[in-house]
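[1] 3D, please:
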Amino acid sequence: MSEQSANPLIGGPADPEHDSTAAYGLDRSYVASLTRRIVSTTGETHAVSSPIGGAPLGHVPQSGPADVTEAFVRARHAQAGWAATSIDERAAALLRLHDLLLDRQDELIDLVVWESGKARKDAYLEVAHLALTARYYARTAHEHLDTQRVGGMFPVLTRAEVHRVPKGVVGIISPWNYPLTMALCDGIPALLAGNAVVSKPDAQTMLTALLAAQLLDEAGFPPELWQVVAGPGPEVGGAIVAEADYICFTGSTATGRTIAKQCAERLIGCSLELGGKNPMLVLRDADVHRAAEGAVRGVFSNAGQLCVSMERLFVADQVYDRFVDAFVSRTQAMTLGASQDWSVDMGSLISQAQLDTVARHVEDAVAKGARVLTGGKARPDLGPFVFEPTILEGVSADMECFGKETFGPVVALYRFHSEDEAVERANDGAYGLNASVYTRDGARGRAVARRIKAGTVNVNEAYGATFGSLGAPMGGMRESGMGRRQGAEGIHRYTEAQSVATQRLVPIAPMLGMSEETNAKVMTAALRLLNKLGRA
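    Presented below is the predicted three-dimensional model:
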């Protein structure tokens, strides 16, 4: 505890008789330095505490609709000047952010763990992913944003080019489960494209998002360019949708539907990453131990509170028993806890509400005949919201966890007899966010992957291969959402494509008194010639 008490983020023990992590909260002056960035005139605050022993974290000022309007006024003013800066200047700020993230990683990781309760190793991955995102977009800025020459109607005579024009002010509504990554990863390409951002992070992890915004200032972005508001989703989130030029939302499918309708009313675009019930397929030729290791990470990272984590495991008959033995053994060897210690394999759920959902899904499944191979219980001795990593067998369609997203450390195992059956069952349901295929034959795995209706599919990995490949777009099919983050699509969504064509020498019309009929014949001859020459 001595190391944590020396941390400048952390205040002294609330109860001197109990020298434990639970007795510590964030330093008040530190919290005040972060929350000053929130646009708030309501005078109202929201008290937040940590999943780690209920430690107090502070009081977060709340915004109202008038504050959202003011945030957009400030952002629009800043955006006008920012759009006039060069792509190189914007990219240079992202590279400075990359280094700041790595330099300040201990502070960032500490705050992520305090707010979310996740294992420290999972919090580090947030820093790494965000640094990768900043570097990727900085290094590929010209590739995505430079004006492009395209083929004109007539070679030489028609010059056509496409410009990427920023949308204006982007509204970003981000979730609690990856409070650092999700606070900035969608906004980084928006800034690079010349936009401003008004952000509403989830109330449970507001402080991490505020620290991320502070790093943007330190990296050299104009302070007014990134505005932060706080408050209830229906009130503050709705006000953002009413003002923004584009909306980026990550969260539940139900809320995503509402936002999509609101955006449609205003004829603005949106990208939505929503729910998932992600499948992993372990084929008959899979390396059982590699698949079991991947399943542990794919199911239990961040205590299963990851949009792309696995909740359904389909395993071939030929390897089922060996896989289950290896998977259960690895799961039982995990260390659990709610602390800042690097030795914790799986941390806490974030809240009582999340714990209640997980417990209800497990209890319902067991009551209807499912078998618990390991786990299945809350662990209040380790933390108020810790739940054991849980593997279920015999889950059927009448059970709540069969088709509904649990978003916790619970997975259901199923045998399959043929790959066609496995693909069909993987595609069952309304979601299509992420999937995984384990096999010793990479080509075969990729062939199976293409048959799965999911926005990302990983072969011999659960989610990290696609999530960490920043050039590859990421998002959901069907009720898992619309639009993509990462890659070209991840930045082009924040731009308008503007086409400019210049016609030289001759008009696209009859010339020199030529009749319409003669002009049509000349045009037809020209079209035939261009086709013979192989022109597009």
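
[2] CA only for contacts and neighbour counts going forward, please
    Noted.

[3] tell me, what residue is most central in the protein?
    Nearest to the mean C-alpha position of the chain, counting by C-alpha atoms, centre = their mean, stands residue 182 at 5.3 Å.

[4] Give me the secondary structure label for it.
    helix (DSSP: H, G, I helix; E, B strand; the rest coil).

[5] check contacts around it.
    Residues in contact with residue 182 (C-alpha atoms under 8 Å, 6 or more residues apart in numbering) are 174, 175.

[6] can we see that at 10 Å?
    Each residue near residue 182 by C-alpha atoms under 10 Å, 6 or more residues apart in numbering is listed here: 126, 130, 172, 173, 174, 175, 176, 201, 209, 249, 250.

[7] Same question for residue 56.
    11, 14, 22-27, 47-50, 114-115.

[8] Which of those residues ranks first by neighbour count?
    Most neighbours among those, by other C-alpha atoms under 10 Å: residue 114, with 31 neighbours.

[9] Distance of it relative to residue 99?
    According to C-alpha to C-alpha, to the nearest Å, residue 114 stands 23 Å off from residue 99.

[10] Among the contacts of residue 182, which ones are in strands?
    The members of the contacts of residue 182 that map onto strands under DSSP state E are 172, 173, 249, 250.

[11] Can you get me a residue count around the residue nearest to residue 351 when sequence neighbours are not counted?
    Closest residue to residue 351 apart from its sequence neighbours, by C-alpha to C-alpha, 6 or more residues apart in numbering: residue 385 at 6.1 Å. Residue 385: 26 surrounding residues under other C-alpha under 10 Å.

[12] want to put them side by side, so please do this one too:
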Amino acid sequence: MTAPRPGDPLLDGPHDPEHDPRASYVLEPSHVASLTGRIVATTGRTAEVRSPVNDAPLAHVPQSSPEDVAEAFARARTAQQVWAGTPAEARAEVLLRFHDLVLERAEEVMDLICWESGKARTHAFDEIGHVALTARYYARTGAGTLARRRVPGVVPGLTRVEVNRVAKGVVGVISPWNYPFTMALCDGVAAVMAGNAVVLKPDAQTMLTALLGVELLELAGAPRGLWQVVAGPGPEIGGAVVAHADYVCFTGSTATGRRIAAGCAERLIGCSLELGGKNPMLVLADADVERAAEGAVRASFSNAGQLCVSTERIFVADAVYEAFVDRFVARTQALSLGAGTGWGIDVGSLVSAAQLEKVTAHVDDAVAHGAAVLTGGRHRPDLGPYVFEPTILEGVNPSMACFAEETFGPVVALHRFTDEADAVARANEGDFGLNAAVFGRDAAHARRVARALHCGTVNVNEGFAATFGSIAAPMGGMRSSGLGRRQGAEGLLRFTESQSVATQRLLPLAPSLGLDDRRYAVALTAALRAMKRLGRA
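    Model (predicted):
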């Protein structure tokens, strides 16, 4: 992949790409063809992908039909039958090579992430780190987690029990646009480590980034048929993914997640769903104001707020409210905005016109109903088609759309509190429960507050990165924020079925040695009492 050179006729207008960060980005045609050639698609239809950086075309992506989805699953099943018999240690070696390739090709991957999603390069790097961490974690721990294990049998010495972990088969992954590299790969990496194949349907806006990830995985040694890719609108082919998968991973809206869960329930297959959030942050009375303000900026405005675990509500204790607001506003106003692929941009672009419309509507509605804009609140077309200023609102109330609805943009509302228990109760309001943050100098007390929050992940003195980057810790939502967990042992074992194999020795679990039914029951009762006295589980 190369950037265009000055004078290249494919440049979008007269921009010099060495000086204009919004100059068009052109992929090598042969590489585009190689990437899109991985898509299982026979319809003859294509969809144009345009960059939110400057609205320039990036590629025409072949579109799949439901029949193509069925074919992708058939191919994946063939490959999975061989892969399931590959030792876990050999699968781990593939993931370790993938880890190295992701780091070696990081600049290229970040370029493509920026051009397809519009995010700042520093947040594109977050994806590089997360995918590498995920691959390494499962490569190092996967064999042990999946290993056959012994558990106690019903009769000590007579009953031997082993528990095996059996791969589900073919996992369907439906990934979003906001983190196009990590969300397309992190679930599938664990699935592959567990012995499964994958059929991936990335979001239409970020197909090329996902395809580049699959290319790197195959360069690392994964069999080509093991990871299939389909493309098309969710309403057209999403149902086909659910209809053929043995397990489904979905990251996206709660409304779509509910439909996927219903489809999985109909087929009696499992699913894991990371859905929406209206994530709270609590700044306690003893918080380090400067640290809390810095954390709030990253928690609220990373990836222009287009992050499932992004903070959208901040509850601040009276004792530090004024000082916190002063520092939070000042730090927000110091952020650099823009659309491009270079370092130095703090807040990048929204991904699309639809996302810009939603963010603008939430801010306009809040202002119309009496909220105050402390900073931001404006679309900045001078910086990029969909750039919107980081926005801090005060006075948000239930009459406003942004009070309870997820904005999924660079907009955060401030709320003052006097009583800590009341702040916890307000933070727990609503149906969501994905991520939260607590800032306070007394870390032990902050952790106690964290345990009272109804969220799947809670960060103390950090916004989201501490839990998100700790791959050994499970991550997911409560309530309407989802089902299941990615990361940690849970994130691997979800892709397996447990199989118990018990071997009975010498005596059957039935009357024997001349005992009739009654005397057998008496003997078994005595044995049960003895095992309790011995402390046996």
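
[13] if we can go back for a sec, which one among the contacts of residue 182 of structure 1 gets closest to residue 294 of structure 1?
    Nearest to residue 294 of structure 1 out of the contacts of residue 182 of structure 1 is residue 126 (C-alpha to C-alpha; 18.8 Å).

[14] so who does that closest one touch?
    Per C-alpha under 10 Å, 6+ apart, neighbours of residue 126 of structure 1: 101, 105, 108, 109, 112, 132, 178, 179, 180, 181, 182, 185.

[15] One more: residue 242 of structure 1?
    Per C-alpha under 10 Å, 6+ apart, neighbours of residue 242 of structure 1: 68, 69, 171, 236, 262, 263, 265, 266, 268.

[16] so where does the second one fall, helix or strand?
    Pointing back at residue 69 of structure 1 there. Counting by DSSP states H and E, the element that carries residue 69 of structure 1 is helix 65-83.

[17] Could you list every helix and strand in contact with that helix?
    Applying 3 or more C-alpha pairs under 10 Å, 6 or more residues apart in numbering; DSSP states H and E, we find helix 65-83 of structure 1 packed against helix 87-103, strand 158-166, strand 169-173, helix 187-192, strand 196-200, strand 226-228, helix 238-243.

[18] now the angle from the longest one to helix 65-83?
    Looking back up the chat, that one is helix 87-103 of structure 1. 120 degrees (axes from the mean of the first three to the mean of the last three C-alpha atoms, to 10 degrees).

[19] And the third one, by the same measure?
    Strand 169-173 of structure 1 and helix 65-83 meet at an angle of 130 degrees, taking the same axes, to 10 degrees as the criterion.

[20] hmm, back to that, got CSV for the contacts of residue 56 of structure 1, with distance to residue 481 of structure 1 and secondary structure too?
    Formatted as CSV, those follow (distance: C-alpha to C-alpha, whole Å; DSSP: H, G, I helix; E, B strand; the rest coil):
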residue, distance to residue 481 of structure 1, secondary structure
11, 41, coil
14, 44, coil
22, 38, helix
23, 41, helix
24, 39, coil
25, 37, coil
26, 36, strand
27, 39, coil
47, 32, strand
48, 30, strand
49, 31, strand
50, 30, coil
114, 30, helix
115, 27, helix
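
[21] for those, which one is nearest residue 414 of structure 1?
    The nearest member of those to residue 414 of structure 1, counting by C-alpha to C-alpha, is residue 115 at 34.9 Å.

[22] which residues touch the closest one?
    By C-alpha under 10 Å, 6+ apart, the neighbours of residue 115 of structure 1 are 48-52, 55-57, 109, 176-177, 179, 204-208, 350.
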